[in-house]
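Engineer: build me a model:
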Amino acid sequence: MSTTDSTEPTSRRRGRRPAGQDTRTALVEAARAVFAENGYDGATVRAIATRAGVDAAMVNHWFGGKEGLFAKAVLQLPFDPMELQAVLRDGPDADLGERIVRTFLTRWDGAGGDVFQALVRSITGHEQAGQVLRDFFQKFFTALLTSVGSDRVPLRMTLCASQLVGMGMIRYVAKFEPMAAAEVETLVAAVAPTVQRYITGEIS
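Structural biologist: Coordinates of the predicted model:
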């Protein structure tokens, strides 16, 4: 994707941020947005700094460059996997698919979908982006499926991942309607039965 100035605001702000504003936080938030729009390869330090309203030198000062900023803004998931385990295990196993889909959507919706977009758009140009998604699903779903006594755990884990990542791609990256704007409970009702079958149902 092009790295032209089209990703930057027309009116640029240079120099230091006004007193009292957190430069690091501003850079992280701006980086998530730019990485979500352009992926790792397409994002530039200049575009991120302009979006944050700071001098580009601040990226090196605070994060050591684009790689360090990507690690802080994107490679750290916006939720605690251990806390999610407790949330998802709180209820009947027969409703686990509903809780998974509902939690996936509400957590990513709450984060604005930017981190998910940035991870997906950056997979081809940044190996760690794909590794973050793989590690999350492998560790998180392996423990969850094992806790409910599922067989063929690796296969079931990848089937669950295919459903959730695909749903995330359509909702947050490609933004196909009506899924992109659909109510969470509408998607829960439609998708949860498939996820539930992947967890506890028969897989031929």
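Engineer: from now on I want contacts and neighbour counts done on CA atoms only, so please keep to that.
Structural biologist: Will do.
Engineer: quick one: contacts for the closest residue to Ser122 other than its chain neighbours?
Structural biologist: Residue nearest to Ser122 in three dimensions, not counting chain neighbours: Gly39, with 4.4 Å by Cα to Cα, 6 or more residues apart in numbering. The neighbours of Gly39, taking Cα atoms under 8 Å, 6 or more residues apart in numbering as the test, are 118-122, 125.
Engineer: among those residues, which are located in helices?
Structural biologist: 118-122 (DSSP state H).
Engineer: nearest to Trp62 among the contacts of Gly39?
Structural biologist: Ala118 (20.4 Å; Cα to Cα).
Engineer: tell me if I'm right that that closest one and Val74 touch.
Structural biologist: Yes. Under the criterion of Cα atoms under 8 Å, Ala118 makes contact with Val74 at 6.6 Å.
Engineer: need the overlap of contacts for these two.
Structural biologist: With Cα under 8 Å, 6+ apart, Ala118 and Val74 have common neighbours Arg32.
Engineer: this one next, for a side-by-side:
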Amino acid sequence: MTASRRTPGRRPGGPDTRGEILLAARESFADKGFAATSIRAVARQAEVDAALVHHYFDSKEELFVQAMSLPLDPRQVAARILDGPREELGRRIVTVFLGVWESDEGQQRMKAMLRSVVTSDDVARLMREGMTSMILQPVSQLLDVPDAMLRVSLIAGHLIGMALTRYVVELEPVASADLSTLVDRMGPAIQSYVDG
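Structural biologist: Here you go, the predicted structure:
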């Protein structure tokens, strides 16, 4: 019986190939950022063929979501926000955003992500690039106005402030207010950014 020889080229998938790809992706996203990371670069770093990366992950965005262990899929968030009339966009944004925070698991994971963002420049850069690509840009395209990115960034600032106030600082009465009250109060404020 002859020993099998390894053929030249990328190695095939092994028992933890997916995990190795995620590790390589995490390192690449951390070193280069979201925009400069490519599927091919991740494949090279993981020493697999790019087709194998595509086998496990549909896109770079999917790879980012999985590699960063995000508590939500930003593409699904954007889809839910964009699904409906423009005049109700403010309410939808608030409803979707706070809905992510309302479950115990969601709140725990979002708090961890928020704390990581404010304590690490690298994590902040990654989240900024990833969220801009997957949420802020699609929403700004819907607005279709010259200052759309400014408006969407103001919305993001408003929502992050609410998350800190309600879920981290737990400032009353915001912390114990019911969700429908917050949506009713915040929806028009967010809509004012949409309408300019």
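Engineer: counterpart of Gln76 of the first structure over in the second structure?
Structural biologist: Counting by TM-score structural alignment, Gln76 of the first structure corresponds to Ser69 in the second structure.
Engineer: what's the distance between that match and Leu171 of the second structure?
Structural biologist: Separation of Ser69 of the second structure from Leu171 of the second structure (Cα to Cα, to the nearest Å) stands at 28 Å.
Engineer: repeat that for Met110 of the second structure.
Structural biologist: Met110 of the second structure is 18 Å from Leu171 of the second structure, by Cα to Cα.
Engineer: the more surrounded of these two?
Structural biologist: Just comparing Met110 of the second structure and Leu171: by other Cα atoms under 10 Å the higher neighbour count belongs to Met110, 19 against 13.
Engineer: can you classify the aligned residue in the first structure for that one as helix, strand or coil?
Structural biologist: Here Met110 of the second structure is matched to Phe116 in the first structure, going by TM-score structural alignment. Under DSSP: H, G, I helix; E, B strand; the rest coil, the three-state class of Phe116 of the first structure is helix.
Engineer: so what's Phe116 of the first structure up against?
Structural biologist: With the criterion set at Cα under 8 Å, 6+ apart, Phe116 of the first structure makes contact with 36, 108, 168, 172.
Engineer: any idea what the last one aligns with in the second structure?
Structural biologist: Correspondence of Tyr172 of the first structure to the second structure, assessed by TM-score structural alignment: Tyr167.
Engineer: how near is the residue nearest to its match when sequence neighbours are not counted to Val168 of the second structure?
Structural biologist: Spatially, and ignoring its direct neighbours in sequence, Tyr167 of the second structure is nearest to Ala175 (6.7 Å; Cα to Cα, 6+ apart). The gap separating Ala175 of the second structure from Val168 of the second structure is 9 Å, by Cα to Cα.
Engineer: one more: Arg80 of the second structure?
Structural biologist: 25 Å.
Engineer: just Ala46 of the second structure next, same as before
Structural biologist: 37 Å.
Engineer: more neighbours, these two?
Structural biologist: Ala46 (22 against 14).
Engineer: now do the contacts for that one.
Structural biologist: Counted by Cα under 8 Å, 6+ apart, Ala46 of the second structure has contacts 20-21, 23-24.
Engineer: just to revisit the earlier point, overlap between the contacts of Phe116 of the first structure and the second structure?
Structural biologist: On the basis of both residues aligned by TM-score structural alignment, their matches' Cα atoms under 8 Å, what survives of those in the second structure is Trp108.
Engineer: the helices in the first structure, which residues?
Structural biologist: Using DSSP H, helices in the first structure cover 23-42, 45-52, 57-63, 66-73, 81-88, 96-110, 114-122, 127-147, 153-168, 184-200.
Engineer: what range in the second structure matches the second one?
Structural biologist: It refers to helix 45-52 of the first structure. Going by TM-score structural alignment: helix 45-52 of the first structure matches no residues.
Engineer: kindly report the same for stretch 144-158 of the first structure.
Structural biologist: Taking TM-score structural alignment, stretch 144-158 of the first structure hits residues 139-153 over in the second structure.
Engineer: can you list the residues that contact that stretch?
Structural biologist: With contact meaning Cα under 8 Å, 6+ apart, stretch 139-153 of the second structure is reached by 78, 81-82, 136-137, 193-194, 196.
Engineer: if we use 6 Å, what do you get?
Structural biologist: For stretch 139-153 of the second structure, contacts defined as Cα atoms under 6 Å, 6 or more residues apart in numbering pick out Tyr193.
Engineer: alright, I will stop here.
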